[in-house]
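**Q** Predicted model and sequence follow; I will ask about them next.
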Amino acid sequence: MSAPICLINNTEDGGLEVCGEALEILDQITQPVVVVAVVGLYRTGKSYLMNRLAGKQTGFPLGSTIESKTKGIWMWCVPHPLKKDHTLVLLDTEGLGDVKKGDEKHDVWIFCMAVLLSSTLVYNSLGTIDNTALEKLYYVTELTEHIKVKSKPKSDDEMYNPSLEFMRVFPSFIWAVRDFSLQLKLDGKPITADEYLENALKLNPGDKPNDIKSKTRRSLQEFFAVRKCFVFERPASSKKMVDMEMLTDAALDNDFVKEADAFCSYIYNNSSPKTMRGGLGVSGRMLATLAQTYVEAISSGQVPSLDNAVESLAQIHNSRALTEAVDFYRSEMIKKVKFPTETQQELSDLHSVVEKEAISVFIRDSFNDLDQKYQKELQTQLDLEYAELVKQNIEESRELSRGVIPRVFGPLEEELRQGTYLQPGGYSRFCRALEAAVQQYKQEKGLGLMSEEVLAAYLKEKSEVGSSILAADCSLSEAEQKIQEEKLKADAMEQQNKYLEEQGRIQEQLIKDQQKSHEEHIKQLEKKLEQERERSKEEIQRMQDALNHQMMDEDDVFPSSSGR
């Protein structure tokens, strides 16, 4: 994308709607996406950071007045600078707290959408992280009221921990403090920006548990396992900042530029691809579905549910994955198969290679396929596609072989019509002519696997003609005629056996193909399930460690909250 476009727009009645053009762009992105969203009060310089991440000086409008420039949520998709085959999706959100809106609920939904869609959430604020700043971030305390992880949590599920569940699916959190003018020191000792943030989030003995500041601190610790802080000095004088978009790095404060570069470097290196529960990776087209699902829920007065979102994603994208895998198989086989093949094994080998790739296409884009419903359907459809190819291969071989018969056996047929062989010694001449034609037929190239069947059918037909010629050949004794008649039957039987053997090989190969296909489906499915299990385990462990750490810190301040 050369410039940002609107992803989620504000409707006239104060609601939200997803923009079709943005959905079309996301729908074309099959790569994993790293989604970075910025939120914060309006006129705090959010857009500048997003432009910097895009590697551009202009893009998201910065504005130079007290008017909020960004409305809704705007999107900019660019190739990820470091992660190969990944797309960096930047989301610039409408400024919170715009007095012209007068609708705090709208701000909450904008904040929630940023949390739901991003893998990294950047909160942008001015000044310092103090009580006032924490009060302005009260939106985070309302996340549990506006977002559900499970559509219907089981009442008897002892393992269900709301904080852990939110932490598993929420993005990493970066607090970007702008126009920071203090020294990073605590008790007279230098500290890092991260330590500054964590110290600001500590609950103090004098704090009231239900105070908005305490609730904000707890929410940030409970919901965001990974937290990071950057402090930016003022980039330039007020006079220069009027034309911020026009300023090069040389015109900006050197410390500001260094911190901005460190901010971008951290995002590029540490922001993870967007995932859902269980470590499910999200592509651009899946992100489009998520945006639609969440906005539809909000518009209908419901609370967005992550479980419902996963179900919607599964239905839409598993169906699409199924269709694309079958289409891939069909198109690749059409490109690679040259009908007719000489043997069934040749077609089988091509089928095995392409089917494996088709299953990979499905496995890559499918998820949450409960009871392997869609994968079983994939196997059924691939079996049908292969059966059609086998049928086409047989029919084309038959047609081609039958087309050769008149040309190869034409001279023989002409002599039969003229009665050339109905005379003494005619049977021997007929046998020699027939054998010569048979050898010529067998030397024909590219007739395919049904050439023996077509030849057997023709020779069976000619065996009756041969019997008539043999009976009319008075040069042979009765005993010789009987010998020749037995030989004629034996030759016909031999050719029929060759055909039956070929048919047996075809059926045997088809059975092997079916078994091999089943094994390949199981193999790829087990590999994916194992990867998902490992991702889920790592995710749960990481979240549990963070939650335990947070709860120990809180228990030191509010002992009565232990066991919460």
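**A** The structure has been received and is ready for your questions. In this text, all values refer to a predicted model and were calculated from it rather than measured experimentally.

**Q** Going by C-alpha atoms from here, please, whenever you check contacts or count neighbours.
**A** Fine.

**Q** Quick check, V303 in contact with T144.
**A** No - counting by Cα atoms under 8 Å, V303 does not reach T144; the two are 9.7 Å apart.

**Q** most centrally placed residue in the chain?
**A** Centroid-nearest residue in the chain: D365, 3.1 Å away (criterion: Cα atoms, centre = their mean).

**Q** Which residue comes closest to that one once chain neighbours are left out?
**A** A321 (5.5 Å; Cα to Cα, 6 or more residues apart in numbering).

**Q** just checking, that neighbour is part of a helix?
**A** Yes - per DSSP: H, G, I helix; E, B strand; the rest coil, A321 lies within a helix segment.

**Q** for F230, helix, strand, or coil?
**A** From three-state DSSP, the assignment for F230 is strand.

**Q** Which stretches in the stretch 151-300 of the chain count as strands?
**A** 172-178, 185-186, 189-190, 227-231, 275-276, 280-281 (DSSP state E, counting those that start in this stretch).

**Q** any chance of those strands in TSV, with distance to A546 too?
**A** Output for those, formatted as TSV (distance: least, Cα to Cα, whole Å):
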stretch	distance to A546
strand 172-178	12
strand 185-186	24
strand 189-190	25
strand 227-231	11
strand 275-276	18
strand 280-281	21
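
**Q** closest one to K136 among those?
**A** Of all those, strand 172-178 sits nearest to K136, with 13.0 Å by Cα to Cα.

**Q** another structure for you, compare them:
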Amino acid sequence: MMEELLLIFILLGYKTFSCLTLIHLCSYVSEMSQFIKVKSKEDESEDESEDDYSRHFPTFIWTGRDVTLKRNLHGRPVTDDEFLENALTPRETIHNKNNVRNQYKERIRTYFKSRKCFMFDPPSGDNNVVQNMDKASDDQLSEGFKVQTNNFCDYIYENVDVKCVDDNIVTGKILAELVIMYTETICSSNAICVEHVVNSISMAENTRAVNEAIQHYQKKMEENVVFPTETLDEISEKCEKEALEKFKKISFKDKDHQFQRQLAENIEKERRKFSERNDMESLNRCENLIEELSKDLERRSYARLGGYQMVMKEMKRIEEEYKKAPRKGNKAEEVFQKFKKSKLMIASNIMEFEKVLEEKLKQEEEKRRKEEEERTKGSNNSQKAGYVAGFLGAAAVGGLSCLKARAAIGGGAAIAAGGGGAAGAAITATSSASVLTVATVGIGLVLVVGIAVTVLVIKNRKHKSEK
């Protein structure tokens, strides 16, 4: 920020510090006011008062260099300020020339509400030092001059207010533009309107403030955003605050915050550009990551029993590794849900295929079971029939053989022959494995019966012989 605008009138030597010199200054100020309009054309209906001018005139500081004149009035010493005020006091006179001078003095007092006077002793008694002041060191300057210089600087830094136009602080750059416009217009003998000048500068400065704030936002976003990111909004908010601070430092008299709203709109446009870029980077990053993690899932076949569980297990692995991967951006969840949805549809189809396959296997198993039961049932019936047939056949053949053998060779041979005959008859009756089994059992029974019959025959013969 710049201290309040000052008009520092410097006089060299005590001889020039006179009422005549002051009158020349008053004349200049009076003429300058003729080329200055405080109010715009729209407000011309209102008369411009001297107070209106005083609000736009700077603080007046009268300085005198190399002054050796003693500041005495009426035989007593006075301060520099008292000396100045005495010089600006109108004098009672009947001469017209003096009346004009009094008018000039009054205008100085009216236009410059704040007035200050500083008188400086010669900086050094050495002419060589005075002639080379730009190269002189502090040690070469007189103590009195250094004290007076410090007093002057302290007053400027501590007492002069910040220069404002309608409560808007005037910065150094704006001040320079104001001075240029003032001087150029006055030198061209054209009247200058303070309000128009201020508005022109306001337009230029606020436009520059918007442009520089936008550039600051773009620069900070490029420096802080690493695409893709999930914290774009937080970074944007921080950069926007910095841009707004920069705008406020440059802006001047932004009426109704018109340019600040323009800045907000431009920042929002830039934020959307960064957001679109971030979305694209995030989308590409996540899709490439999903493609890499799902390679095994894509190349394997799951159209078999247990395929659904295998797919779900693989999906769980992919999800865990996907969540661990860094810098996925704000599209991470959207991309994964899209991938998951497509794979769950495939998993659902695999589940349906498993159900159909299981049903088919059950039907085939039921068919095999029934066929086995039919074969087992047929085998049991054949065994029973063979068993009965073998037994009956063996009994018949065995009995016949016994009768024949009785006459020929006797009981034991007959029974043996009968048993052999029964066996032969049983073997002849069927050639199947089951019938052979039954026939074997029949032979055993026939042998038992044959032995029993033989024993009875022997006992019968013995009984008859005893009689």
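**A** Right, received. Where do you want to start? Remember, predicted model here, so these are calculated numbers, not experimental data.

**Q** Please work out the TM-score for the two chains.
**A** The TM-score (TM-score structural alignment, normalised by the length of the second structure) is 0.67; 355 aligned residues with a Cα RMSD of 3.1 Å.

**Q** if we can go back for a sec, which ones are touching the residue nearest to the centre of the first structure?
**A** D365 of the first structure makes contact with 317-318, 321, according to Cα atoms under 8 Å, 6 or more residues apart in numbering.

**Q** Serialize those to CSV and add fields for distance to E355 of the first structure and neighbour count.
**A** Conversion of these to CSV gives the following (distance: Cα to Cα, whole Å; neighbours: other Cα atoms under 10 Å):
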residue, distance to E355 of the first structure, neighbour count
H317, 20, 19
N318, 17, 22
A321, 14, 25
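
**Q** Can you tell me which of those residues is closest to M244 of the first structure?
**A** Looking across the contacts of D365 of the first structure and measuring by Cα to Cα, the closest to M244 of the first structure is H317, at 42.5 Å.

**Q** Tell me which stretches of the stretch 51-200 of the second structure form helices.
**A** 80-88, 96-111, 127-131, 143-159, 172-187, 194-224 (DSSP state H, counting those that start in this stretch).

**Q** would you list those helices in a markdown table and tack on distance to F336 of the second structure?
**A** Below are the helices of the stretch 51-200 of the second structure laid out as a markdown table (distance: least, Cα to Cα, whole Å):
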| stretch | distance to F336 of the second structure |
| --- | --- |
| helix 80-88 | 82 |
| helix 96-111 | 75 |
| helix 127-131 | 83 |
| helix 143-159 | 65 |
| helix 172-187 | 55 |
| helix 194-224 | 27 |
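
**Q** who wins for proximity to M351 of the second structure among those?
**A** Once those are compared by Cα to Cα, helix 194-224 is nearest, at 48.5 Å.

**Q** By how much does the closest one deviate from the first structure on average?
**A** On superposition with the first structure, the mean distance recorded for helix 194-224 of the second structure (mean Cα distance after the TM-score superposition for the first structure) is 1.2 Å.

**Q** From L456 of the second structure, how far out is G421 of the second structure?
**A** Using Cα to Cα, to the nearest Å, G421 of the second structure is found at 20 Å from L456 of the second structure.

**Q** between these two, which one's more packed in?
**A** A count of neighbours by other Cα atoms under 10 Å puts G421 above the other of G421 of the second structure and L456, at 24 against 13.

**Q** mind checking what the more buried one lines up with in the first structure?
**A** When the first structure is aligned by TM-score structural alignment, no residue sits opposite G421 of the second structure.

**Q** what sits against the residue mapped onto G425 of the first structure from the second structure?
**A** Under the alignment defined by TM-score structural alignment, G425 of the first structure corresponds to G306 in the second structure. G306 of the second structure makes contact with E354 under the criterion Cα under 8 Å, 6+ apart.

**Q** The one helix or strand F274 of the second structure maps to to helix 194-224, inter-axis angle?
**A** For F274 of the second structure, the element it lies in under DSSP states H and E is helix 258-293. Here helix 258-293 of the second structure runs at an angle of 10 degrees relative to helix 194-224 (axes from the mean of the first three to the mean of the last three Cα atoms, to 10 degrees).

**Q** So which bit of the first structure is helix 258-293 of the second structure matched to?
**A** The aligned range for helix 258-293 of the second structure is 373-408, by TM-score structural alignment.

**Q** State which helix of the second structure is the longest.
**A** The longest helix of the second structure (DSSP state H) is helix 332-408.

**Q** Please name every helix or strand in contact with that one.
**A** For helix 332-408 of the second structure, the elements it packs on are helix 258-293, helix 307-324, helix 411-429, helix 433-466, judged by 3 or more Cα pairs under 8 Å, 6 or more residues apart in numbering; DSSP states H and E.

**Q** angle of the shortest one against helix 332-408?
**A** This means helix 307-324 of the second structure. Going by the same axes, to 10 degrees, helix 307-324 of the second structure makes 150 degrees with helix 332-408.

**Q** Counterpart of G281 of the first structure over in the second structure?
**A** Per TM-score structural alignment, G281 of the first structure is aligned with I169.

**Q** hmm, back to that, so which bits of the match of helix 258-293 of the second structure are buried?
**A** By neighbour count on 16 or more other Cα atoms under 10 Å, the buried set for stretch 373-408 of the first structure is 374-375, 378-379, 381-383, 385-386, 389-390, 393-402, 404-405, 408.

**Q** and the closest residue to Y182 of the second structure other than its chain neighbours, how far is that from S54 of the second structure?
**A** Distance criterion Cα to Cα, 6+ apart; nearest residue to Y182 of the second structure, sequence neighbours excluded, is I192 at 7.1 Å. I192 of the second structure sits 16 Å away from S54 of the second structure, taking Cα to Cα as the criterion.
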